[in-house]
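> What follows is a predicted structure for the sequence shown.
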Amino acid sequence: MVSVETNAERTRGITTVRVVVANTHSTPQTVRLRCCLDGPVWPPQRDGVIDPRWDDGIWETTIRPGRRRGVGFASPEPPTEPLVEVVSSERHRSDDSVTSPSEVLADLDGWCPTSEVLERNP
């Protein structure tokens, strides 16, 4: 599961949106977010170059376990509820040709039984 926090401010006819996504899994997650604003969106840019993770209103990134990532964008349209939606969130696989058992096991989420399961009955 990923958690998404959003914030929007409207100033002089421009809506700026800030989004922070947190990965609560024990494995890297590839997350895709869709902008829900009605109308044109100005994607994030650096030195006039659009962020390559942004494509046609969808932002995609991979987040390591326990980490957070943020993105911001703007629009002349007023804020909507919700501001963004999670299109998908899935375990990131750097190579689809995982074949050995040790590679498969390394790619699994961590798991540990609860203390109730491990208690001995007298």
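Received it, and whenever you're ready, just let me know what you need. Numbers count the residues shown, from 1 in each chain.
> Please count neighbours and contacts with C-alpha atoms only from this point.
Will do.
> which residues does residue 86 contact?
Each residue near residue 86 by Cα atoms under 8 Å, 6 or more residues apart in numbering is listed here: 31, 32, 33, 34.
> What of residue 16?
Applying Cα under 8 Å, 6+ apart, one finds that residue 16 lies in contact with 8, 9, 10, 72, 73, 74, 75.
> Which ones among the residues you listed map onto helices?
Among the contacts of residue 16, none falls in helices (DSSP state H).
> What about those residues, which are in strands?
Among those, the ones falling in strands (DSSP state E) are 8, 9, 10, 72, 73, 74, 75.
> Kindly provide the distance from the first one to residue 50.
Remark: distance between residue 8 and residue 50 (Cα to Cα, to the nearest Å) = 20 Å.
> returning to what we had before: make a ChimeraX selection of whichever of the ones in strands among the contacts of residue 16 turn out to be buried.
Selection of buried members from the ones in strands among the contacts of residue 16 for ChimeraX, criterion 16 or more other Cα atoms under 10 Å:
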select :8,72,73,74,75
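> of the ones in strands among the contacts of residue 16, closest to residue 81?
Relative to residue 81, the closest of the ones in strands among the contacts of residue 16 is residue 8; by Cα to Cα it sits at 10.2 Å.
> How about the closest one, nearest residue that isn't a chain neighbour?
Of all residues not flanking residue 8 in the chain, residue 17 sits nearest, at 4.4 Å (Cα to Cα, 6 or more residues apart in numbering).
> Next secondary structure after the one helix or strand the one you found maps to?
Using DSSP states H and E, residue 17 maps to strand 14-23. Next along the chain after strand 14-23, taking DSSP H and E as the criterion, comes strand 29-35.
> Can you give the contact residues for that next one?
Taking Cα under 8 Å, 6+ apart as the criterion, the residues outside strand 29-35 that touch it are 23, 57-65, 83-92.
> take a look at this one as well, against the first:
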Amino acid sequence: MVTFDCRAKRVDGVTLVTATVGDIAAPTRITVRNCLDGPLWPPRQQGVPEAGWSEEGFEGVVGPGTHALGYATPAPPADQPAELVGAEPASEDAPADERLDSEDAVVRELGDPAPPADAVPAGEPGEAAAAEGRQPDIPSVEGGDRQADRQPAVVQPSGRSRAASGRRSEQQLPAAVSQWLDTVARRVDRAERLDGADSLSAATAAVRAADGLSGVRAVATRGAADERMLRALARRAEQLADRRAAATVPTETLSRLA
């Protein structure tokens, strides 16, 4: 049975809340809600809230073990600063599925592409102000398997995507991007197999390969979001590639000036 414990302490006018969820035997979707009367300040990564955090609290899939979730708030502490609202079993690939399904998630994994404030020329005050206005990261205090979760997962691509995975590895894509693409490729493989099932036996095999009807629904539900994110990533990558191709660094000139 999943256990839950939470504590709060006041430091320099800010309440720091630590909630510990333990005895998790399998991937589990947990929901923790803030009970204090004030706004929730979640941990941040690359300037955006870490995955799973919202104004209400935390909702996300965690692996087996014990996990600590920490956040801050200006509200005064109370005997019950947070509560465990739900703990439901989740599929093992759910954490990877959710890593890059939004713009904030891409920024968390790959970093903010905006230049630092001191790198923006003085003639472009708008960009400098934007760079200086970014909120600082609030480091997560999550424990347990958190560090392990951030390590690149070993993904076994399905038959149809194996050749594409080989080409990606040759191009040395960042681990986070490669993992997300492999995850989406698995869903595309399942969708193609389900779409191409032209007999009862083929449909039965396709549904079984998709982990049952719940897996079929998940593939169908994520289709539009996957397509939207893939096209957005392609557009962004092409724009950056064009900019990089057009930028020639005058190394020799800068060396002489330096």
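Nice, thanks for sending it over. Everything numeric in this text was worked out from a predicted model, so none of it was measured.
> if we can go back for a sec, could you measure from the residue nearest to residue 8 of the first structure over to residue 41 of the first structure?
If you measure residue 17 of the first structure against residue 41 of the first structure using Cα to Cα, the figure is 10 Å.
> Give the residues shared as contacts by those two.
Shared contacts of residue 17 of the first structure and residue 41, defined by Cα under 8 Å, 6+ apart, are found at 73, 74.
> could you show me where the helices are in the stretch 101-250 of the second structure, in order?
With DSSP state H, counting those that start in this stretch, the ranges of helices along the stretch 101-250 of the second structure come out as 103-110, 125-132, 146-149, 159-171, 175-195, 200-209, 212-246.
> Out of these, which is closest to residue 3 of the second structure?
For the helices of the stretch 101-250 of the second structure, the distance to residue 3 of the second structure is smallest for helix 146-149, at 17.7 Å, taking Cα to Cα.
> What residues in the first structure pair up with the closest one?
Aligned by TM-score structural alignment, helix 146-149 of the second structure corresponds to no residues of the first structure.
> In that helix, which of the residues would be classed as buried?
Neighbour-count burial for helix 146-149 of the second structure, with 16+ other Cα under 10 Å as criterion, is recorded at residue 146.
> any idea which residue sits dead centre in the first structure?
For the first structure, the residue sitting closest to the mean C-alpha position, by Cα atoms, centre = their mean, is residue 31 at 3.8 Å.
> If we ignore the residues flanking it in sequence, what's nearest that residue?
residue 89 (4.4 Å).
> so that neighbour makes contact with residue 1?
Yes - under the contact definition of Cα atoms under 8 Å, residue 89 of the first structure touches residue 1, with a separation of 7.4 Å.
> Which residue of the two possesses the greater neighbour count?
Taking residue 89 of the first structure and residue 1 together and counting by other Cα atoms under 10 Å, residue 89 has the greater number of neighbours (17 against 11).
> Enumerate every residue touching the more buried one.
1, 2, 29, 30, 31, 32.
> Identify the residues contacting the closest residue to the fourth one other than its chain neighbours.
In this structure, residue 30 of the first structure finds its nearest non-sequential neighbour in residue 62, 4.2 Å apart by Cα to Cα, 6+ apart. For residue 62 of the first structure, the set of contacting residues under the criterion of Cα under 8 Å, 6+ apart consists of 28, 29, 30, 31, 92.
> Quickly check the residues you listed for the two that are furthest apart.
Within the contacts of residue 62 of the first structure, 28 and 31 form the most distant pair, 9.6 Å apart (Cα to Cα).
> where do the contact lists of those two overlap?
Jointly contacting residue 28 of the first structure and residue 31 under the rule Cα under 8 Å, 6+ apart are 62, 63.
> re the thing from before, average distance between the strand holding residue 17 of the first structure and the second structure?
Superposed on the second structure, strand 14-23 of the first structure shows a mean distance of 1.3 Å to its aligned residues (mean Cα distance after the TM-score superposition for the first structure).
> Now do that strand against strand 29-35: the angle between them, please.
For the pair strand 14-23 of the first structure and strand 29-35, the angle between their directions (axes from the mean of the first three to the mean of the last three Cα atoms, to 10 degrees) equals 160 degrees.
> Give the buried residues for strand 14-23 of the first structure.
By neighbour count, and taking 16+ other Cα under 10 Å as the criterion, the buried residues in strand 14-23 of the first structure are 15, 16, 17, 18, 19, 21, 22, 23.
> Wait, the last one touches residue 61, no?
No - the pair residue 23 of the first structure / residue 61 is not scored as a contact, 11.1 Å apart, by Cα under 8 Å.
> Give the helix, strand or coil label for the residue nearest to residue 30 of the first structure.
strand (DSSP: H, G, I helix; E, B strand; the rest coil).
> separation between it and residue 28 of the first structure?
7 Å.
> Could you tell me which residues touch both of the two?
Taking Cα under 8 Å, 6+ apart as the contact criterion, the residues that touch both residue 62 of the first structure and residue 28 are residue 92.
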